[in-house]
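Chemist: Build me a structure from this.
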Amino acid sequence: MSFRRGVVRQSKFRHVFAQAWKAEHCLDDVRVSRVTWDSPLSAVNPKFLAVIVEAGGGGAFLVVPIGKSGRIDQSCPMVCGHAAPVLDIQWSPHDDNIIASASEDCTVKVWQIPEGGLTAPMTEAVVTLEGHSKRVGILAWHPTAFNILLTAGCDNVILVWNVGTGELVYQLADAHPDLIYSVSWNKNGSAVCTVCKDKALRVIDPRRGVVLKVREKVHEGTRPMRAVFLSDGKILTTGFSRMSERQLALWDTKDLSEPMAEQEMDTSNGVLLPFYDPDTNMVYLLGKGDCTIRYFEVTDESPYVHFLSLYSSKEPQRGAGFLSKRGVDVNKCEIARFYKLHERKVEPISMTVPRKSDLFQGDLYPDTAGLEPALLADEWIAGQDAPPLLVSLSGGYAAPPSKHRETVRSKPRLASQDSGSAAPAAPKEAEDEEPRAAARETGGNTERPKREDDILNELLSEMKALRAVVLAQSQRIELLERQLARIEDGDV
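Modeler: Sure thing, here's the model as predicted:
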């Protein structure tokens, strides 16, 4: 599609609004880890927030219920079973109580957090994975297969584990000649993309141990890079130019000869950590040591990566946790939430799309990956692939309090959007009570224009409600058409 100057690109995410939560909702006195490793240092799911913290005599991380706020007492129980600092933590996508941790002690441990959180320090892991010869800095759970965990260490080796049995199932020892910076699974978990200190982007089939694609010098600079697989199979990378400018690039895996899009941003030193939301196709970039969060929308139309906005605050971030979509507040049209790490504080930041309607906004919330895995570990190991099993977020929607509706006489009372139908109208006697009262006060002359305004307001409200329903159904139809197209193309 040709881009005409002066035409504003249509997108429901053009006005995403970022706002930090009030001080009383933050966590205080959290001694965030000072390790120099470029990981987010935090992980969050709908139940728990985990933060890697400073700990004497070993590695520890804090796990608290997501609703907790206020000061964290120094005696607060932690997960503290590692013999050296923890470098990365990741929640299982298929069990909100399971978290993996990678450490400088060359081990990976998997922990089961009790319902409600820790009541005593946790030192015993469910399973300890030993196979790396140097510190382990990268964890990546398989997106659709239960209990499959990928780890990458400073020994330049990638290992794939079956956490359920504790056994090593695949090893890639000679794919990377230098330090691995990041690893990301594709949507169905059939391949991973990696970036390495040799500046190359690789697409790898971990089961066959085969490097499928290589692109040398994705970014010319010498500082660390990151890569993330997008849901349509493209890859987004962040890195540095030869002049140390921070860059963002989009790559088509069918042809890695040139980037589809490339943007230069600034000359800051902080590594850009990309957080990707496959439901909205938005990418959030957080620079370690920055005070900003940039966000972009990736589309099929040139220039493909569209800058949306920038959130800026006074204090720099040490890292951040990105809440899985199942945890956002759909009543407030929240599409993403970060838990920004300060030196001694954790501050939630909400990304919302301003909407006036009280209805569930189905167009903002397409079905998202649920807890149910699509495959068992053995099925994936045997060669099967499957896309994520999706769930609707409409269940997380709570209708506004009825008294709020009652106070606005001109609004029709509607059932939830799922039913798509209006609730029975109020009895005619109640409807006519107001004009009759007015007639008594004015000696019998009712104000007809006002009555007509009420009818007009009701019609407008009904039209808005119907429009929201139509938008949600259109989104659903579009999703089904895409799935049908994939089936016809043999991708499923």
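
Chemist: use CA for all of it now, contacts and neighbours both
Modeler: OK.

Chemist: Quick one: residues contacting the closest residue to Leu150 other than its chain neighbours.
Modeler: Spatial nearest neighbour of Leu150, chain neighbours left out: Val160 (4.4 Å); criterion: CA to CA, 6 or more residues apart in numbering. Val160 sits next to 148-151, 168-171, 206 when contact means CA atoms under 8 Å, 6 or more residues apart in numbering.

Chemist: what about Val160, helix or strand, and which?
Modeler: strand 158-162 (DSSP states H and E).

Chemist: what's the closest non-adjacent residue to Val86?
Modeler: Using CA to CA, 6+ apart and skipping residues adjacent in sequence, the residue nearest Val86 is Ser103, 4.2 Å away.

Chemist: And Ile89, by the same measure?
Modeler: Nearest one to Ile89, counting by CA to CA, 6+ apart, is Ser101 at 4.4 Å.

Chemist: distance of the residue nearest to Leu150 from Ser39?
Modeler: As judged by CA to CA, to the nearest Å, Val160 and Ser39 stand 20 Å apart.

Chemist: what does Lys12 give?
Modeler: 31 Å.

Chemist: Show me which of these two is the more surrounded one.
Modeler: A direct count of neighbours by other CA atoms under 10 Å for Lys12 and Ser39 places Ser39 higher, at 21 against 12.

Chemist: Now the second one, please; I'll put the structures next to each other:
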Amino acid sequence: MGRFTASKYKNGSPKKLNKEETAFGIRISELCQNDPIACGVDKVVFTGEAASLGVLDVGEVHMTRFHPVAANLVLIADHTHLRLYDISTQKQLYSEERSCSTVSWSYDGSLACAASKSGEVSILDIRKRNAIATATLFDSGKDVNHEWLGVDKLVLAGYKNRDRVFQSVDMSNLSSVISTLRLGAGSGVPHVKYDHDTRMLFLYAKGDHGFTYCEVGNEGTIKENSKEHCNDVIKGITLAPKSTLNVMAGEV
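Modeler: The predicted model follows:
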């Protein structure tokens, strides 16, 4: 008989803030399907109603992602193109005609992932200006969100047969799924956040009243650990830098 081993994440439930530590009445944009919030060391920025935040004039931007190593490089996705800019020189370094609504960098910044509302997911080598893998994995016509699990695996969030689905894949074979978790039917676009340091994965959908957190195995397997209920509707989640946290107060 196999011996049961308790997960090291069993006490990983987040500590809720007091009312004095919480900002209320902030009006978040209802039009943005992607995460409208981001957290820095001492600032939190968000997309507000009837307002936008940006430094580059590229039209309607779906998503921007800074390079994880080169702080001056930013990848931008819009309706018609995928572009790479150097904001220190204000020059465009790369442009490709590609309709994509979400983009992400691999952990070391060597590759990028781009996904469209048609459900197509592509792994891109920006330096060589080509796609090294492409597959159609979802079928809803809504955004496909994704995060890299290191340098060769990803977790993707989208719709399949009206269900909100999270699945991990290896970039060498996007069509071969390693793990799958289903969130059930719903209109809120599914999202994912991954903490590389603790290998904790946070799954949620806009408009829901909670989120699920999981742990990721060495082979990209996803194990569900707990669900956290929230009284308010979730519109976006971001991970705070470790330097803002009292990491010794937790058990993870």
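
Chemist: related to what we said a few turns ago, and for the residue nearest to Ile89 of structure 1, the neighbour number?
Modeler: Neighbours around Ser101 of structure 1, by other CA under 10 Å: 29.

Chemist: is it true that it touches Cys80?
Modeler: No: counting by CA atoms under 8 Å, Ser101 of structure 1 does not reach Cys80; the two are 10.4 Å apart.

Chemist: Need the overlap of contacts for these two.
Modeler: Joint contacts of Ser101 of structure 1 and Cys80 (CA under 8 Å, 6+ apart) do not exist.

Chemist: so which of the contacts of Val160 of structure 1 persist in structure 2?
Modeler: Conservation of the contacts of Val160 of structure 1 in structure 2, assessed by both residues aligned by TM-score structural alignment, their matches' CA atoms under 8 Å: retained contacts are 148-151, 168-171.

Chemist: would you list the residues you listed in TSV and tack on secondary structure, neighbour count and distance to Leu236 of structure 1?
Modeler: TSV is the format used below for the kept ones among the contacts of Val160 of structure 1 (DSSP: H, G, I helix; E, B strand; the rest coil; neighbours: other CA atoms under 10 Å; distance: CA to CA, whole Å):
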residue	secondary structure	neighbour count	distance to Leu236 of structure 1
Ile148	strand	25	24
Leu149	strand	24	22
Leu150	strand	23	20
Thr151	strand	24	21
Leu168	strand	17	29
Val169	strand	15	28
Tyr170	strand	17	26
Gln171	strand	19	25
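
Chemist: Mind telling me what element the residue nearest to Ile89 of structure 1 is part of?
Modeler: strand 98-103.

Chemist: try Ala249 of structure 1
Modeler: Going by DSSP H and E, Ala249 of structure 1 is part of strand 246-251.

Chemist: now the strands: where do they sit in the stretch 51-200 of structure 2?
Modeler: 61-66, 73-78, 81-86, 91-97, 102-105, 112-115, 120-125, 130-136, 145-148, 153-160, 163-170, 173-185, 190-195, 200-205 (DSSP state E, counting those that start in this stretch).

Chemist: I'd like to know which of these is closest to Gly12 of structure 2.
Modeler: Nearest of the strands of the stretch 51-200 of structure 2 to Gly12 of structure 2, taken as CA to CA: strand 200-205 at 9.4 Å.

Chemist: Next, count neighbours for the equivalent of Ala145 of structure 1 over in structure 2.
Modeler: Residue pairing (TM-score structural alignment): Ala145 of structure 1 is matched to Ala70 of structure 2. Using other CA under 10 Å, Ala70 of structure 2 has 11 other residues around it.

Chemist: cool, and Ser88 of structure 2?
Modeler: 9.

Chemist: thought it was touching Asn72?
Modeler: Yes: in terms of CA under 8 Å, Ser88 of structure 2 counts as a neighbour of Asn72; the distance is 5.8 Å.

Chemist: about what we covered before: between all of the contacts of Val160 of structure 1, which two are separated the most?
Modeler: Across those, the two lying at the largest distance from each other (CA to CA) are Ile148 and Gln171, at 13.2 Å.

Chemist: Contact partners for whichever residue in structure 1 pairs up with Phe202 of structure 2?
Modeler: Matched by TM-score structural alignment, Phe202 of structure 2 corresponds to Tyr284 in structure 1. Shown in contact with Tyr284 of structure 1 (CA under 8 Å, 6+ apart): 274-276, 293-296.

Chemist: The closest residue to Tyr284 of structure 1 other than its chain neighbours and Glu379 of structure 1: what is the separation?
Modeler: The spatially closest residue to Tyr284 of structure 1, leaving aside those adjacent along the chain, is Tyr295, at 4.3 Å (CA to CA, 6+ apart). Per CA to CA, Tyr295 of structure 1 is found 37 Å from Glu379 of structure 1.

Chemist: When those two are compared, which one has more neighbours?
Modeler: Neighbour count, other CA under 10 Å: between Tyr295 of structure 1 and Glu379, Tyr295 has more, with 21 against 14.

Chemist: In structure 2, what residue corresponds to that one?
Modeler: Tyr295 of structure 1 maps onto Tyr213 in structure 2, by TM-score structural alignment.

Chemist: does its match really touch Asn225, like I thought?
Modeler: Yes: using CA under 8 Å, Tyr213 of structure 2 is in contact with Asn225, at 6.0 Å.

Chemist: contacts for stretch 225-234 of structure 2?
Modeler: In contact with stretch 225-234 of structure 2 (CA under 8 Å, 6+ apart) are residues 9-10, 13, 205-215.

Chemist: For those residues, which entry has the maximal number of neighbours?
Modeler: Ala205 (24 neighbours).

Chemist: Nearest residue to that residue in space, ignoring adjacent ones along the chain?
Modeler: In space, Ala205 of structure 2 is closest to Pro190, 4.1 Å off (CA to CA, 6+ apart).
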